[in-house]
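Asks: Pasting a predicted model and its sequence here:
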Amino acid sequence: MRPAYALARPLLFRLDAETAHGLTLRALDTLHAISGRLLLPRPPKPFPTRVFGLTFPNPVGLAAGLDKNALHAEALFALGFGFVEVGTVTPRPQAGNPKPRMFRIAEHSAIINRLGFNNDGVDALAHNVERMRTRRGVLGINIGKNKDTPNELAEADYLHCLERVYPLADYVTVNISSPNTAGLRELQEEQALRRLVGALREAQERLGARHGKRVPMLVKIAPDLSDSDIEAAARVLSDLQVDGVIATNTTIGRPDVEHLPVADEAGGLSGRPVMAQATTVLRMMRTRLPETIPLIGVGGILSGADAVTKMAAGASLVQCYSGLVYRGPALIDECVEAMRRRKEAPSRGNVPPEQ
């Protein structure tokens, strides 16, 4: 952990989790405006990684949810991420769920959140992206539906967001796996998934022709899918030839923390306790999808060894969120270097066992 974050973390952890979240992002913006380099004396050494037809400066990214409105992306890139995913964004602004709605479980390096796609709407996000002066990596935009849009009309919400962000994004993620919007995960059921993703794939091809560029489209899945659900999702996503899959979102389960009072709080659990479950889903998807569909591994990455475990399970890229909260920016460089060593290691030996 770098000294600046080591000093700041105890102070931040005395605050409500969501208050600390906002304060940290504002502080990062201020430091970036002053120095341009933030808390890292130097960024990770370049580790170019080509996935989805895009070249990532390194394979370690920031998961969606930290910067829902793309207000802080330049400062977050300056931390050393190879890619930053902003959102989830919805067509219309919405406040999200009532507060408090984010809870730390520090002894398990975990977080429970039920934010509920709180964001300023897709037009505001697009405006913020258009105002960015520099991009030091790949920018992903994560899209969803408004809370009050019934599932039978969800397609229109996703299409609206896709059309608005398409010319601005390096890739787009379709979020159908958050547990914090009632009924959203029902869109992962086979027939609903086929209808929604099929419509979005058709729009993706139309937009590619209109804008003269093809923007990859990824689908983010939940860690709580049954084996049969995973089989069905892989079948649909393979048939529709999506560009990639992100495995996984937060879990509605409470592995390792079920004995704690905070476990009764509604919402999705992230951090160390979700590592095994998310990695199992990642591995299962890798064995069921064609190699032409790469995977991003996310969920429970608290160390470089965790990032390597995701690689061993089939991930081409990884994303962090809760790990950044508990470890600070040092986690980024640690993961980049661990993944570099794993890739450069001989094919036999020096590869940790899958967990």
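Replies: Happy to help now that I have it.

Asks: alpha carbons only for contacts and neighbour counts from here, please
Replies: Noted.

Asks: Might one say that residue 32 is in contact with residue 40?
Replies: No - using CA atoms under 8 Å, residue 32 makes no contact with residue 40, being 10.8 Å away.

Asks: and the two? which has more neighbours close in?
Replies: residue 32 (19 against 16; other CA atoms under 10 Å).

Asks: name the element the more buried one belongs to?
Replies: Here residue 32 sits within helix 17-35, counting by DSSP states H and E.

Asks: what do you get for residue 8?
Replies: With DSSP H and E as the test, residue 8 turns up in helix 3-12.

Asks: ok, and for the one helix or strand residue 287 maps to, which residues are buried?
Replies: Remark: residue 287 resides in helix 275-288, with elements defined by DSSP H and E. Buried residues in helix 275-288, counting neighbours by 16 or more other CA atoms under 10 Å, are found at 275, 276, 277, 278, 279, 280, 281, 282, 283, 284, 285, 286.

Asks: number of nearby residues for residue 86?
Replies: Residue 86: 28 neighbours (other CA under 10 Å).

Asks: Past the one helix or strand it maps to, which element shows up next along the chain?
Replies: Assessed by DSSP H and E, residue 86 sits inside strand 83-89. Next helix or strand after strand 83-89 toward the C-terminus (DSSP H and E): strand 102-105.

Asks: Just give me how far that following strand sits from the chain centre.
Replies: 18 Å (CA atoms, centre = their mean, to the nearest Å).

Asks: I'd like to know which elements it is packed against.
Replies: helix 17-35, strand 110-113 (3 or more CA pairs under 8 Å, 6 or more residues apart in numbering; DSSP states H and E).

Asks: Now residue 184. Nearest residue, chain neighbours left out?
Replies: Leaving aside its sequence neighbours, residue 184 sits nearest to residue 176 (CA to CA, 6 or more residues apart in numbering; 5.8 Å).

Asks: Check it against this one:
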Amino acid sequence: MFYYLIRKLLFLMDPEKSHIFTLKCLNSKHMQIFINLFLKPIPSIPVKCMGLVFPNKVGLAAGMDKNGEYINFFNKLGFGFIELGTVTPLPQVGNLKPRIFRIPSKEAIINKMGFNNLGIENLICNIKKSKFKGIIGVNIGKNTQTPIENSINDYLICIEKIYCYTDYIAINISSPNTKNLRNLQYGILFNNLLENIKTKQKEMHQKYSKYVPIAIKISPDLSKNEIIDISNQLIKFKIDAVIATNTTLDHSKIYKMQENRITGGLSGFPLQSKSNTVISILYKQLKKKVPIIGVGGINSLNAAKEKIQLGAELIQIYSGLVYHGPKFIRHLIKKL
């Protein structure tokens, strides 16, 4: 009840300003002392996936902490893993503001951020300073100014730089807010991307005697045949996991609302069924050869359980945290 009262005030602010203000307040030293008093540690319920042991099944999706500035706070919430980013080789400001829009009646968010971040070097510094004892993943993307035909180089740069500082790497080729990015999910571009990142992974593994798993984050707007093609490639190149899914450009679930005129990726409850459909198809095609991380529209314990029943080994939360607060995360962890 306390969170919902606070949320009413926060929702009076611009969403992006509210996001930054809230995280900065919660990350302050005084608030950390308060959190330590009232948020007791949650017992670990280990889950093995990608060759890693996760303290529990519930993770923070990419986008909430792009620059790794709030790792210690999210650690206190009990997340078994935190995915930072999306981060790019060079800093970039992203798309024009306003670029985040709430739809409270649908428990949804539309964003058109455009990979705004402070660059991978800054993220590495923040990871080094953190005390998080769970699993850290880093979600990487290409810089906006990099032509799509040269985009593989951006991913390889990020892999090389972040390899020693993360537990897994997520390749973001499915954001709808960077021009032509989703083209990397298809045909020769997809094949070349997977081939190059697996070669780089092998090179780094040999160099550092450390194997860092690589996951591919895909779109919810793919057709069944496209998902089948992607599944075959994931198996062929022995990709370590697939994250299903990113945000959707399908606004049909909010078509009668004023917000339907806003462009950008839709997340939250309206994404739930599309994400579940993708997970279901992936599970049938992958036959447990590639683990699935389910994300998209998890707003209740039943929604979380459904993702797992459909084949997800781990789940990630974003909009659910915005609409239901820290207690929701702890509830999921305990009940799952």
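Replies: Ah, there it is. What you see is a predicted model; the values in this text were computed from it and never measured.

Asks: In the second structure, what residue spans correspond to strands?
Replies: 47-49, 52-54, 58-60, 81-87, 100-103, 108-111, 135-140, 168-172, 214-218, 241-244, 265-268, 292-295, 312-317 (DSSP state E).

Asks: counterpart of the longest one in the first structure, which residues?
Replies: Under TM-score structural alignment, strand 81-87 of the second structure corresponds to residues 83-89 of the first structure.

Asks: so how much does that stretch differ from the second structure once superposed?
Replies: Following superposition, stretch 83-89 of the first structure is found to deviate from the second structure by 0.3 Å on average (mean CA distance after the TM-score superposition for the first structure).

Asks: what's in contact with that stretch?
Replies: 56-70, 73, 76-77, 117, 119-122, 125, 137-145, 161, 175 (CA atoms under 8 Å, 6 or more residues apart in numbering).

Asks: Got a quick PyMOL command for the buried subset of those?
Replies: Those of the contacts of stretch 83-89 of the first structure that count as buried under 16+ other CA under 10 Å are selected in PyMOL with:
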select buried, resi 56+57+58+59+60+61+62+63+64+65+66+67+68+69+70+73+76+77+117+119+120+121+122+125+137+138+139+140+141+142+143+144+145+161+175
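
Asks: Quick one: the strands of the second structure as TSV, columns for distance to residue 195 of the second structure too.
Replies: TSV is the format used below for the strands of the second structure (distance: least, CA to CA, whole Å):
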stretch	distance to residue 195 of the second structure
strand 47-49	22
strand 52-54	23
strand 58-60	28
strand 81-87	21
strand 100-103	35
strand 108-111	31
strand 135-140	17
strand 168-172	13
strand 214-218	12
strand 241-244	15
strand 265-268	28
strand 292-295	20
strand 312-317	25
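
Asks: Go through these and pick out the most buried.
Replies: Across the strands of the second structure, the average number of neighbours (mean count of other CA atoms under 10 Å) peaks for strand 292-295, which reaches a mean of 30.

Asks: Matching residue 333 of the second structure against the first structure, which residue comes up?
Replies: Using TM-score structural alignment, residue 333 of the second structure pairs with residue 336 in the first structure.

Asks: what's the spacing between its match and residue 330 of the first structure?
Replies: 10 Å (CA to CA, to the nearest Å).

Asks: which residues are in contact with the biggest helix by length in the second structure?
Replies: Looking across the second structure with DSSP state H, the single longest helix is helix 187-208. Helix 187-208 of the second structure is contacted by residues 149, 152, 155-156, 159-160, 163-164, 183-184, 210-212, 233, 237, 239 when judged by CA under 8 Å, 6+ apart.

Asks: Buried by neighbour count, from those: which ones?
Replies: 152, 155, 156, 159, 163, 164, 184, 211, 212, 233, 239.

Asks: before we move on, the earlier item: list the contacts of the closest residue to the match of residue 333 of the second structure other than its chain neighbours.
Replies: Distances taken as CA to CA, 6+ apart place residue 60 nearest to residue 336 of the first structure, at 6.3 Å, with adjacent residues excluded. Applying CA under 8 Å, 6+ apart to residue 60 of the first structure gives the contacts 81, 82, 83, 317, 318, 319, 320, 332, 335, 336.

Asks: if we go to 7 Å?
Replies: By CA atoms under 7 Å, 6 or more residues apart in numbering, the residues touching residue 60 of the first structure are 81, 82, 83, 317, 318, 319, 332, 335, 336.

Asks: With residue 325 of the first structure instead?
Replies: No residues are in contact with residue 325 of the first structure under the rule CA under 7 Å, 6+ apart.

Asks: likewise residue 161 of the second structure?
Replies: Contacts of residue 161 of the second structure (CA under 7 Å, 6+ apart): none.

Asks: mind checking what it lines up with in the first structure?
Replies: So, by TM-score structural alignment, residue 161 of the second structure is matched to residue 164.
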